[in-house]
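Trainee: Provided below are the primary sequence and the corresponding predicted coordinates.
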Amino acid sequence: MSNLPEMPNILQILIYGFILYVLFRIGKFMYRKIQERRILKRMAKSGIRYIDKMDGHQFEVYLKALFRELGYSPTVTKQSNDFGADLVLKGKNRIVIQAKRYGMKNRVGISAVQEIYAAQAYYKAHEGWVVTNSVYTRQAKELAEACNVKLIDRVELQKLINKINQEYSAEDVYQGVTPAARKCPTCKHDLVVRNSNKTGNKFFGCSQYPTCTHTEPINT
């Protein structure tokens, strides 16, 4: 009679291997779902959806409130001749910021980095930042790295927001701050902010309605 140990049952090994594989896939799926829920909760808390609805002026006002809560002393520059900076932060260092409120399909390009780099020299700032609710092009990232410009994208912006308990939320700013004035491209009269009865969202409509029926979204 042979004293050699029995060879493992190949079928058993295959079954155990299959079970482990299935458990691994289920665990991976569940982990991904949990992470997705956490991301959605962070997004809801950050108010990023209201930021997406803002125009550029509202976004600047919101960032002013945000950075004040983060311990800076922020000021919004004048809307014309700002030399590339929308906000100036005073703290240990002087920081200039260009705010880019974009649609998610639009990436922030190289010009934003060029402008804030020039603004850094004009305002005698120690740092230059670009802050957006969107993302950056590869060229913008490469130039920012070469120029030592800090880029804050959609994800990093949400992280900043979630660090604090804001006195003014993104919804407060969206609802309470009037967007920058615009002229109707059709009749050249003023556009006024209106509310949609269907969606509840704000939009610009011509002040000469119903003579002129031009409308456009706030976040253009």
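Mentor: Alright, I've got the coordinates.

Trainee: From now on I want contacts and neighbour counts done on CA atoms only, so please keep to that.
Mentor: Fine.

Trainee: Strands of this protein, start to end?
Mentor: Along the chain, counting by DSSP state E, strands occupy 73-76, 87-90, 94-100, 127-132, 150-152, 191-195, 202-206, 215-217.

Trainee: The second one - contacts with which helices or strands?
Mentor: This means strand 87-90. The contact analysis (3 or more C-alpha pairs under 8 Å, 6 or more residues apart in numbering; DSSP states H and E) places strand 87-90 against helix 56-69, strand 73-76, strand 94-100.

Trainee: same thing with the last one?
Mentor: With contacts defined as 3+ C-alpha pairs under 8 Å, 6+ apart, strand 215-217 has these neighbours: strand 202-206.

Trainee: next one: the third one
Mentor: Identification of packing neighbours for strand 94-100 by 3+ C-alpha pairs under 8 Å, 6+ apart yields helix 56-69, strand 87-90, helix 110-122, strand 127-132.

Trainee: which of those is buried the deepest?
Mentor: Per residue and on average, the most neighbours among these fall to strand 127-132, with a mean of 23 (mean count of other C-alpha atoms under 10 Å).

Trainee: Need the nearest residue in space to the residue minimising distance to the centre of the chain, chain neighbours excluded.
Mentor: Geometric centre of the chain, nearest residue: Asn133, 1.9 Å, by C-alpha atoms, centre = their mean. In this structure, Asn133 finds its nearest non-sequential neighbour in Arg154, 4.4 Å apart by C-alpha to C-alpha, 6 or more residues apart in numbering.

Trainee: alright, now check it against this:
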Amino acid sequence: LVQCKHWKASKVPVSVVRELYGVMVAEQAAGAFVVTSGQFTDDAQAFADGKNIQLIDGRLLVGTIKGRMPQASKPAITSVKSAISCPVCSSEMVLRTAKRGVNAGNQFYGCSNYPSCRGTKPHQL
């Protein structure tokens, strides 16, 4: 079982870990993970000790991701590529379709480095 928490303002309390442990026992699961972008309280860590519950805090999560992802990899882009350069960073642009806003359904060129670069150009037929 896995439970994820986005807690940056405060630490994940012991109650979250206790609740997941209760579900783990009720479902007869072999183990559980609690993953957070923040940190756990000392009580939460103490409760998890000796139980098959692994606590993964934000620092461990980021370290694990960085350690397993090749530095040169880029996210896969399923849109049609073009020979158009980004006006912001000069990278290749990708033909995309707007999903929301006033331009929903319309096509445009977006930077292949999105979300690091948010350069766009209009698509003209």
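Mentor: Sure thing, it's come through. It should be emphasised that the depicted structure is a prediction, and the values quoted were computed from it without experimental measurement.

Trainee: what TM-score do we get after superposing?
Mentor: The TM-score (TM-score structural alignment, normalised by the length of structure 2) is 0.51; 74 aligned residues with a C-alpha RMSD of 2.5 Å.

Trainee: out of the strands of structure 1, nearest to Tyr16 of structure 1?
Mentor: Across the strands of structure 1, Tyr16 of structure 1 has its closest neighbour in strand 150-152 (47.3 Å, C-alpha to C-alpha).

Trainee: The closest one aligns to what range in structure 2?
Mentor: Across structure 2, the stretch matching strand 150-152 of structure 1 (TM-score structural alignment) is residues 54-56.

Trainee: How far off centre is the matching stretch?
Mentor: Relative to the centre of its chain, stretch 54-56 of structure 2 is centred 17 Å away, using C-alpha atoms, centre = their mean, to the nearest Å.

Trainee: Please identify which of the helices and strands packed on strand 94-100 of structure 1 is closest to Phe203 of structure 1.
Mentor: Taking these one by one with C-alpha to C-alpha, helix 56-69 is closest: 13.6 Å.

Trainee: Report the aligned residue range of structure 2 for that closest one.
Mentor: The aligned range for helix 56-69 of structure 1 is empty, by TM-score structural alignment.

Trainee: Where do the helices of structure 2 begin and end?
Mentor: For structure 2, the helices defined by DSSP state H cover 14-26, 42-48, 58-68.

Trainee: residues in contact with Glu216 of structure 1?
Mentor: Going by C-alpha atoms under 8 Å, 6 or more residues apart in numbering, Glu216 of structure 1 touches 203-205.

Trainee: Let me know the closest of those to Lys163 of structure 1.
Mentor: For these, the nearest to Lys163 of structure 1 is Phe203 (30.9 Å; C-alpha to C-alpha).

Trainee: For that closest one, give its distance to Val193 of structure 1.
Mentor: Distance, Phe203 of structure 1 to Val193 of structure 1, using C-alpha to C-alpha, to the nearest Å: 6 Å.

Trainee: try Val22 of structure 1
Mentor: Distance of Val22 of structure 1 to Val193 of structure 1, given as C-alpha to C-alpha: 55 Å.

Trainee: longest helix in structure 1, by residue count?
Mentor: Longest helix in structure 1 by number of residues (criterion: DSSP H): helix 10-46.

Trainee: In structure 2, what range does it match?
Mentor: Following TM-score structural alignment, helix 10-46 of structure 1 has no partner segment in structure 2.

Trainee: List the buried residues in that helix.
Mentor: 42-43, 45-46 (16 or more other C-alpha atoms under 10 Å).

Trainee: thinking again about what came up before, mean distance, the match of strand 150-152 of structure 1 to its aligned residues in structure 1?
Mentor: With mean C-alpha distance after the TM-score superposition for structure 1, stretch 54-56 of structure 2 departs from structure 1 by a mean of 0.5 Å once superposed.

Trainee: Now do that stretch: everything it contacts.
Mentor: For stretch 54-56 of structure 2, contacts defined as C-alpha under 8 Å, 6+ apart pick out 32-36, 40, 45, 48.

Trainee: Would you convert the strands of structure 1 into CSV that also reports distance to Ser111 of structure 1?
Mentor: What follows is those, written out as CSV (distance: least, C-alpha to C-alpha, whole Å):
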stretch, distance to Ser111 of structure 1
strand 73-76, 20
strand 87-90, 17
strand 94-100, 11
strand 127-132, 11
strand 150-152, 13
strand 191-195, 29
strand 202-206, 28
strand 215-217, 24
